Structures are given as structure tokens and as C-alpha cells.
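Visitor: Attaching a predicted model along with its sequence, questions to come.
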Amino acid sequence: MKVNVLEAKNNLSQLIRSAQAGEEVVIANRGQPVARLVAIDPAEGARTWTGPDFVAWLRDNPLPPHLQRSAEEIDAGIQAERESWD
């Protein structure tokens, strides 16, 4: 099934049920496919993560370069957010 972003936004619960039933849902922006909604393996969803497992997963599934930030950038962002509270 292919739906546009607005339709996906308005019918998310129904689309999730479709994915749970095994149907693949493709979300398109202006007719171009941009995302796929599929059900996950129930065992994967119930997985209990340990620290080393999570670190290994992060290493195998890195963020795209445009989303990666250094620890210093993250700390600066947190500090700026805290300062904006005053």
C-alpha cells in the first residue's frame, strides 16, 4: 500500500494495524517514496538490551553523517538549553 504523508499522518493507527497484519506500507512525499512501515519481529521488539549489545548495535547502525555530533557539541547544546530556561 502506498500513501502520502498527510494520509499517513491522519491514519497512522490504521496503517500500523496494516503493517502488523503483514502488509508493507510505503509513505510518499509528493509521489516519491520516502519511508516504509513494516512490522518488526516480535522477538526483536521484546529484546532486553545490555550495554555492550546496545554499543554493538550503534556501531553497526551509525547515524547518517548529517546527524552525527561530537560529545562537545552535545554538551554545548545541553548547556544552551539549560541557560534558556532562566
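Guide: Yes, it's here.
Visitor: C-alpha from now on. contacts and neighbour counts both.
Guide: Noted.
Visitor: And the helices in this protein?
Guide: 5-10, 12-20, 42-45, 51-60, 71-84 (DSSP state H).
Visitor: let's bring in a second one:
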Amino acid sequence: MLFDIEVKISLKSGMLNPEATTIERSLALLGYEVKNAKTVDIIKFQMEGEDREVIRENVVDMCERLLCNPVIHNYKINVIPQNTACGK
């Protein structure tokens, strides 16, 4: 079975986010007032396997070892089996 994987990575609360600060300042220069901007990186890929939980555990390992820094980042994982639409 093929799974679509989506990992959303964001900075933990209290961490400096220079990218979001730059966005806020740039939007202010364009006349828009924005508060509390946050940035999120989204990584999408596919994995093959039979057990959704095993796939999820593998993705957690990927996040902890490579995709993010668990000291400063939070991450959310979505594991979606393909062909789950009605009639398939």
C-alpha cells in the first residue's frame, strides 16, 4: 500500500523567527498590519508499506534524525493511505 506523508515543521513557542519578523515588516511597508506571523515548512513524500503505524514510526524517526531539530522545532505528521476515496 502506498501512503502520502505530510510533515509540518514549525518553531517552538518562544523561539526567534526572523523569517516571520521580516514578513511582518514587509507587509507593514505595503500598508498591511499583521501580528504574530508564523512560518511553517511542509515536506510531502510517499512511502510504501502495509502498516500505517510502522510508517508513522519511521517518519517520526526521520523527523528526529534529519528533517527537524527537536530542540527548537515542533512537527505534525499526517499519514494518508492512497486510494481511500469512495469506490476505490
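Guide: Okay, I see it. Since the model is a prediction, treat every value here as computed from it, not as a measurement.
Visitor: What value does the TM-score take for this pair?
Guide: Once superposed, the chains reach a TM-score of 0.25 (TM-score structural alignment, normalised by the length of structure 1), with 37 aligned residues with a C-alpha RMSD of 4.4 Å.
Visitor: on that earlier part again, for residue 27 of structure 1, which of the helices of structure 1 is the nearest?
Guide: helix 5-10 (6.0 Å; C-alpha to C-alpha).
Visitor: packing partners for that closest one?
Guide: strand 25-29 (3 or more C-alpha pairs under 8 Å, 6 or more residues apart in numbering; DSSP states H and E).
Visitor: tilt between the strand it packs on and helix 12-20?
Guide: Inter-element angle recorded for strand 25-29 of structure 1 and helix 12-20: 130 degrees (by axes from the mean of the first three to the mean of the last three C-alpha atoms, to 10 degrees).
Visitor: which strands and helices sit next to strand 25-29 of structure 1?
Guide: Packing partners of strand 25-29 of structure 1 (3+ C-alpha pairs under 8 Å, 6+ apart): strand 2-4, helix 5-10, helix 12-20, strand 32-37.
Visitor: do you know which of these lies nearest residue 45 of structure 1?
Guide: helix 12-20 (12.4 Å).
Visitor: which of the residues in that closest one are buried?
Guide: Residues of helix 12-20 of structure 1 classed as buried: 15, 16, 18, 19 (neighbour count, 16 or more other C-alpha atoms under 10 Å).
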